[in-house]
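A.B. asks: Just need the structure, nothing else, for what follows:
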Amino acid sequence: MSPRPVAWAAQSPRPAACLGAPGLWEASRQALVARRCRDLARAQALLLKAPARAKDLASGLLAEAPELTEARIVRGRARLRLGDSKGALADLAPLLEVGATGVADPAALWDGGRAALAQKDALGAARFYRALGSRAALLPDRSQQVVAYIEIASALLATDSAAVDDVLAYLREARRRSSGSGLSGLCAALSAVAWLGEGRDSEAQGALGDLADPTGLARFRDGKAVALPDGVLDAALAVALERSQPELSAQHYRALAQSPLGKGKLAKLAARQAGAKRGGR
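C.D. replies: Predicted coordinates for the structure are as follows:
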């Protein structure tokens, strides 16, 4: 008999008790994997109603198997629901790595975008939301899809590199699904902002024609219904109120200019409007 199998057995990472029992290692390994899968499924199920418990389960799995990316994602999502956006963003970062499509479900990507927004990381948020773009239609609830498309459009609107056609395409998807959601007005206002950012006044006015209650946009300020990058809602309110309440509109333009978007294309919109007023138009 060749000595190689004996040497290989001596080098095996299996416990000594398993070396002489073919199949025992495989059976115990399968049992371990099955238990971890059960714990992971429990953590996933507890995310919405008991995020603290979900976090504990996921953390326990990571203590045993730090390489278990799925557990890290669940822990990140639980952390976001517990108000720890910094920890959530750190845990959800693997979703943006090459080859992460196996764990990049749309809900997790959505949470990653929101965690980045909470950390004032507009570029990071845009990366998550771009990845979500092709998967948002897979979210289980139509109302979730509407909000996701609005947030995707807003995140792209807040970046200089995003094409206006992409922003408007996502807003059209949101509006197509928005009947009865109370979000059609926000879609219209954001569409107007996108058009004005490109200097397309007539298209912007056409979009605003679908906005019945401009002052109602203020209800999105708390970020509970829709998460928006800093300055985006001020831009929407500034544009929407420009004719009916010019003084209030001017306040929102000033807030936009002072926001983190102050050096981006939305600030150019504020400067353009200020210039128009000085010119007497």
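A.B. asks: Could you use CA atoms for every contact and neighbour count after this?
C.D. replies: OK.
A.B. asks: What are the boundaries of the helices in the stretch 101-250 of the chain?
C.D. replies: Using DSSP state H, counting those that start in this stretch, the helices found in the stretch 101-250 of the chain span residues 106-118, 122-133, 142-157, 164-177, 184-197, 201-208, 232-240, 246-258.
A.B. asks: in the shortest one, what counts as buried?
C.D. replies: The reference is to helix 201-208. Neighbour counts over helix 201-208 (16 or more other CA atoms under 10 Å) mark 204, 205, 207, 208 as buried.
A.B. asks: Could you pull up the residues touching the third one?
C.D. replies: So the one you mean is residue 207. Contacts for residue 207 (CA atoms under 8 Å, 6 or more residues apart in numbering) come out as 188, 189, 191, 192.
A.B. asks: now those residues in TSV, with distance to residue 125?
C.D. replies: Shown next, in TSV, are these (distance: CA to CA, whole Å):
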residue	distance to residue 125
188	22
189	21
191	20
192	22
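A.B. asks: Only whichever of those are buried, select them in ChimeraX.
C.D. replies: Remark: buried members of those, expressed as a ChimeraX selection using 16+ other CA under 10 Å:
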select :188,189,191,192
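A.B. asks: List just the nearest of the contacts of residue 207 to residue 124.
C.D. replies: residue 191 (22.6 Å; CA to CA).
A.B. asks: out of the helices of the stretch 101-250 of the chain, which comes closest to residue 271?
C.D. replies: Nearest to residue 271 among the helices of the stretch 101-250 of the chain is helix 246-258; the distance by CA to CA comes to 7.8 Å.
A.B. asks: want to throw the helices of the stretch 101-250 of the chain into TSV with distance to residue 42?
C.D. replies: Converted to TSV, these look like this (distance: least, CA to CA, whole Å):
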stretch	distance to residue 42
helix 106-118	16
helix 122-133	25
helix 142-157	23
helix 164-177	32
helix 184-197	37
helix 201-208	45
helix 232-240	37
helix 246-258	43
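A.B. asks: Also this sequence, please, to line up against the first:
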Amino acid sequence: MTPGEHHGEKVRVAYSVPITFKLEGKEVYGARRNDDGSLDVPFAIIEKVPVFPGCEDADNMRDCFNAMLQKHISKNFRYPKEAQEKDIQGRVNILFFIQEDGSIGNIKMRGPDKLLEDEAERIISLLPQMVPGEQGGVKVRVPFSIPINFRLKGPDENTALQSAESRSVSNLMSVMAYIKKVGAKEFLRCMVSDETKGLPGVNVSIQGKNETMVTDFDGIIEIEVQKGDVLIFQYKGLPTTMLTVTDQQKYQITNK
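C.D. replies: I've put the predicted structure just below:
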């Protein structure tokens, strides 16, 4: 090529260009790579969902998984007697993982009292061995989040309603967010809660895009955005919440 010139003299011109090497099928939007090299792929986006025993021949594996999980919770639900006596109730948010071998592990809970948290952990720990989820033909860990509600009905334990329903106790979702700039890109850092505690496992997507991410155990998520994007926040038992990205730097939305 014709050499570059500076003040009429031919000079050497330094030039750099990045070359990206990406293995086909290895990049998964919304997935998380762990320090040990393992991959966490949320239930909402995984190619091949874990198979709950009894769902082997189901037409819709996701629907069957959810139905069987709810059946398991209802069957094993026990309202702690001490919690009834102390009039303790509320929602316990649970995040657990279906491991690469199909076992259940890394159970985390957040609720109004340890008595309820312990009961929620006991229920989830009783889940059966499953066929593990797969992404790109590789077995991966699958995080899954679900609320368990403990509600008392009446003044004494004899009228306690032992509820494993998915309805929210507060029926409220709150999103606090702010724009975070990294170079030329903009990210929205969101804290999703029920105004008392962070909500783990909230599905977050951008309207019109076939991509989903989930909040971590503290209800935090960072997602790359552009002006005009409409973010959709969905969590079992709570109203869907939407946020439109504008020129604002901070956002606060509460949906009842």
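A.B. asks: TM-score for the pair, please.
C.D. replies: After superposition, the two chains reach a TM-score (TM-score structural alignment, normalised by the length of the second structure) of 0.23; 112 aligned residues with a CA RMSD of 6.5 Å.
A.B. asks: For residue 38 of the first structure, which of the helices of the stretch 101-250 of the first structure is the nearest?
C.D. replies: Using CA to CA, those put helix 106-118 closest to residue 38 of the first structure, at 19.2 Å.
A.B. asks: helices and strands around the closest one, which ones?
C.D. replies: For helix 106-118 of the first structure, the elements it packs on are helix 69-81, helix 85-92, helix 122-133, judged by 3 or more CA pairs under 8 Å, 6 or more residues apart in numbering; DSSP states H and E.
A.B. asks: hmm, try it at 10 Å
C.D. replies: helix 69-81, helix 85-92, helix 122-133, helix 142-157 (3 or more CA pairs under 10 Å, 6 or more residues apart in numbering; DSSP states H and E).
A.B. asks: Which of these sits closest to residue 16 of the first structure?
C.D. replies: Among those, helix 69-81 sits nearest to residue 16 of the first structure (CA to CA), with 29.4 Å.
A.B. asks: Tell me which other helices or strands the closest one touches.
C.D. replies: In terms of contacts (3+ CA pairs under 10 Å, 6+ apart), helix 69-81 of the first structure is packed against helix 24-46, helix 51-64, helix 85-92, helix 106-118.
A.B. asks: Dump these into JSON lines; add distance to residue 257 of the first structure and mean neighbour count as well.
C.D. replies: Listed next are those as JSON lines, based on distance: least, CA to CA, whole Å; neighbours: other CA atoms under 10 Å:
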{"stretch": "helix 24-46", "distance to residue 257 of the first structure": "41", "mean neighbour count": "15"}
{"stretch": "helix 51-64", "distance to residue 257 of the first structure": "37", "mean neighbour count": "19"}
{"stretch": "helix 85-92", "distance to residue 257 of the first structure": "26", "mean neighbour count": "21"}
{"stretch": "helix 106-118", "distance to residue 257 of the first structure": "19", "mean neighbour count": "25"}
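A.B. asks: Could you take these and lay them out as a markdown table, with extra columns for distance to residue 11 of the first structure?
C.D. replies: Putting those into a markdown table (distance: least, CA to CA, whole Å) gives the following:
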| stretch | distance to residue 11 of the first structure |
| --- | --- |
| helix 24-46 | 14 |
| helix 51-64 | 23 |
| helix 85-92 | 35 |
| helix 106-118 | 40 |
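A.B. asks: mind checking which of the ones you listed is nearest residue 151 of the first structure?
C.D. replies: helix 106-118 (8.7 Å).
A.B. asks: right, and the helices and strands packed on helix 69-81 of the first structure - which one's nearest residue 148 of the first structure?
C.D. replies: Residue 148 of the first structure lies closest, by CA to CA, to one member of these: helix 106-118, at 7.2 Å.
A.B. asks: isn't there a helix covering residue 82 of the second structure?
C.D. replies: Yes - per DSSP: H, G, I helix; E, B strand; the rest coil, residue 82 of the second structure lies within a helix segment.
A.B. asks: my guess is it contacts residue 115, does it?
C.D. replies: Yes - Residue 82 of the second structure lies in contact with residue 115 (CA atoms under 10 Å); the separation is 7.8 Å.
A.B. asks: Compare the two and say which is more crowded by neighbours.
C.D. replies: More crowded of residue 82 of the second structure and residue 115, by other CA atoms under 10 Å: residue 115, with 16 against 12.
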